[in-house]
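J.: structure here, sequence nowhere to be found:
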């Protein structure tokens, strides 16, 4: 099928990038109902073209001579908002369609000036969007379309209160579309309250990883992970490796170890300013940095052209996050590799990932790194120190003189010996 067969406007077809020859599965399935203004729940693997799947019908529906906000696209992270803008703006400009990006960490007054130019599409993160709506700096009274990208993240408890507040300020009569690579069952009930007779579009097996990703899992000692990662990087001389790690502080510490091993590395996480995050990501994209250590702020929707390698330094505690992380490679039909360093303490996380993806995901040994850690014991009869003993140890550590170690009187016995009128 061609894009022309999807009945998009001729001027929009002329504005498409040259490399966009034929629609992907999700584009072929989602664009027709979107053009009919139907509500959509769309599930598609990362890197499958979701941005154009909702972006092209949006651009197709806008009248350039209009002076009202037509579409609101909400995303969970600043980086994803910027990416969506960069993907759609080159097509929007020839059509005289105006976009604005509304994210935190940037000058709000500048964003308000852009809003004064009456954009047709706003791409926003929840926090900044809600602030603008509360201050009535953004007019959504004529909104025709609402799109939630990475909808599973936006509907979970972290973002849901803000999303509810935003929804309360939007017109009830609108088209609503939810797009994501994963969608846990428990969120479907919430989704159904937002959608009216939605068309459910599934472009792949739910919660799956694209077949062009080569997944390898190494079983290593928990304390050997840093050296194991360094060994893998040195043995393979990979360029552009995205490494996912669980904690912000650990990201900075790991970068120091890699730099000491003469590996060009940088960290990207939520404690960095927006300017630092943008500069670090640009350096990685330009290959000035070989290894990027990132927390899951990077897992949602970030596109790095032909990224060859992703490493899970820590397995994510949420199985769906694994799918998003691994989806940073092998995008748009390319091949890629995803490596995971797994310790015995992460067995429960691995089992959850196996269950979600319905893949065996066997672990293998890494040459030079024998596993000496023991699996966590499941023997509930194993003797454990009673909590009161631990408390006694802590009290003992605080005592500073010999008199403090004298035995205290038995309060129960004293109470028993008291006359009734003193009890």
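T.: Good, I have the coordinates. Predicted model, so just to flag it, every value in this text is computed and none were measured. Numbering: from 1, shown residues only.
J.: contacts, neighbours, all on C-alpha from now
T.: Fine.
J.: now the helices: where do they sit in the stretch 201-350 of the chain?
T.: 225-236, 248-260, 274-285, 319-326, 347-357 (DSSP state H, counting those that start in this stretch).
J.: what about versus this one:
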């Protein structure tokens, strides 16, 4: 079955779907069997480490195609016929076009953090990758939110998927106190799935986005008070 899974960060989603992938691998077949598509190089590298750690005792082989290295290095690693490939969409599309990755034995195609992946405008490229997959490939889509782009992918790529979803009011954990800090400008910060007290840095131009988030999740995010550090 194709599967859509909605899960919050920090709930063990990554390990759960990796265990499901490992369970379905044919350990005697050293060809490509699972392709995991992710939005960022950092996430690809982290999932690569988790696959190798959880699959240590079945001697699973895995490679992360992340860009940032010479294309020939990725091609050389893929020539070794790894069983699990983790990649960002641009690099795996390049590998498929170059025939460095053969897709005929791939039986699992996983979109991790699909909402982030699709929000980056890679829809057409992802569709091109999907068209190179076998007709009977199992599609697994994991997402924190069920946005229109995610549902569109489900309509195009999936065949009557099993849906594991939760109610919108359950998407914000009651035990997490959220604050925002007004700033002139911000850069990239943060890492995936880190536990702790989230602090959202918001500019005046971001306030409407913050209100949209509050409305969507039925949650209230307060401006951080001066004694904010004492509350964390």
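T.: Sure, I can see it. Everything quoted here is computed from the prediction, not taken from an experiment.
J.: quick check: TM-score for this pair?
T.: The TM-score (TM-score structural alignment, normalised by the length of structure 2) is 0.87; 227 aligned residues with a CA RMSD of 2.3 Å.
J.: to residue 80 of structure 1, which of the helices of the stretch 201-350 of structure 1 lies closest?
T.: helix 274-285 (11.5 Å; CA to CA).
J.: residues in structure 1 aligned with the longest strand anywhere in structure 2?
T.: When structure 2 is parsed with DSSP state E, its longest strand is strand 138-143. Aligning strand 138-143 of structure 2 against structure 1 (TM-score structural alignment) gives residues 175-180.
J.: for the longest helix belonging to structure 2, give me every contacting residue.
T.: Determined from DSSP state H, the single longest helix within structure 2 is helix 41-54. For helix 41-54 of structure 2, the external contacting residues (CA atoms under 8 Å, 6 or more residues apart in numbering) are 14-15, 18-19, 37-38, 60-67, 86-88, 192.
J.: just the buried residues from these, in ChimeraX please.
T.: Applying 16 or more other CA atoms under 10 Å to the contacts of helix 41-54 of structure 2, the buried members can be selected in ChimeraX as follows:
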select :14,18,37,38,60,61,62,63,64,65,66,67,86,87,88
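J.: make JSON lines out of the helices of the stretch 201-350 of structure 1 and add mean neighbour count.
T.: Putting these into JSON lines (neighbours: other CA atoms under 10 Å) gives the following:
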{"stretch": "helix 225-236", "mean neighbour count": "15"}
{"stretch": "helix 248-260", "mean neighbour count": "16"}
{"stretch": "helix 274-285", "mean neighbour count": "17"}
{"stretch": "helix 319-326", "mean neighbour count": "24"}
{"stretch": "helix 347-357", "mean neighbour count": "17"}
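J.: would you turn those into JSON lines with distance to residue 166 of structure 1?
T.: Below are the helices of the stretch 201-350 of structure 1 laid out as JSON lines (distance: least, CA to CA, whole Å):
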{"stretch": "helix 225-236", "distance to residue 166 of structure 1": "42"}
{"stretch": "helix 248-260", "distance to residue 166 of structure 1": "29"}
{"stretch": "helix 274-285", "distance to residue 166 of structure 1": "23"}
{"stretch": "helix 319-326", "distance to residue 166 of structure 1": "25"}
{"stretch": "helix 347-357", "distance to residue 166 of structure 1": "31"}
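J.: for residue 129 of structure 1, which of those helices is the nearest?
T.: helix 274-285 (16.6 Å).
J.: in structure 2, what range does the closest one match?
T.: Aligned by TM-score structural alignment, helix 274-285 of structure 1 falls on no residue of structure 2.
J.: next, the angle from that helix to helix 78-92.
T.: Orientation note: helix 274-285 of structure 1 sits at an angle of 70 degrees relative to helix 78-92 (axes from the mean of the first three to the mean of the last three CA atoms, to 10 degrees).
J.: next one: helix 274-285 of structure 1 to chain centre, how far?
T.: The chain centroid and the centroid of helix 274-285 of structure 1 are separated by 17 Å, computed with CA atoms, centre = their mean, to the nearest Å.
J.: what's the answer for stretch 116-126 of structure 1, then?
T.: Mean-position distance between stretch 116-126 of structure 1 and its chain equals 22 Å (CA atoms, centre = their mean).
J.: mean per-residue distance, the longest strand of structure 2 to structure 1?
T.: Mean deviation of strand 138-143 of structure 2 from its aligned counterpart in structure 1 after superposition (mean CA distance after the TM-score superposition for structure 1): 0.5 Å.
J.: quick revisit: nearest to residue 199 of structure 1, of the helices of the stretch 201-350 of structure 1?
T.: The nearest among these, by CA to CA, is helix 319-326 at 22.7 Å.
J.: what's around residue 219 of structure 2, how many residues?
T.: 16 (other CA atoms under 10 Å).
J.: how about it: what's its closest non-neighbour residue?
T.: Distances taken as CA to CA, 6 or more residues apart in numbering place residue 172 nearest to residue 219 of structure 2, at 7.0 Å, with adjacent residues excluded.
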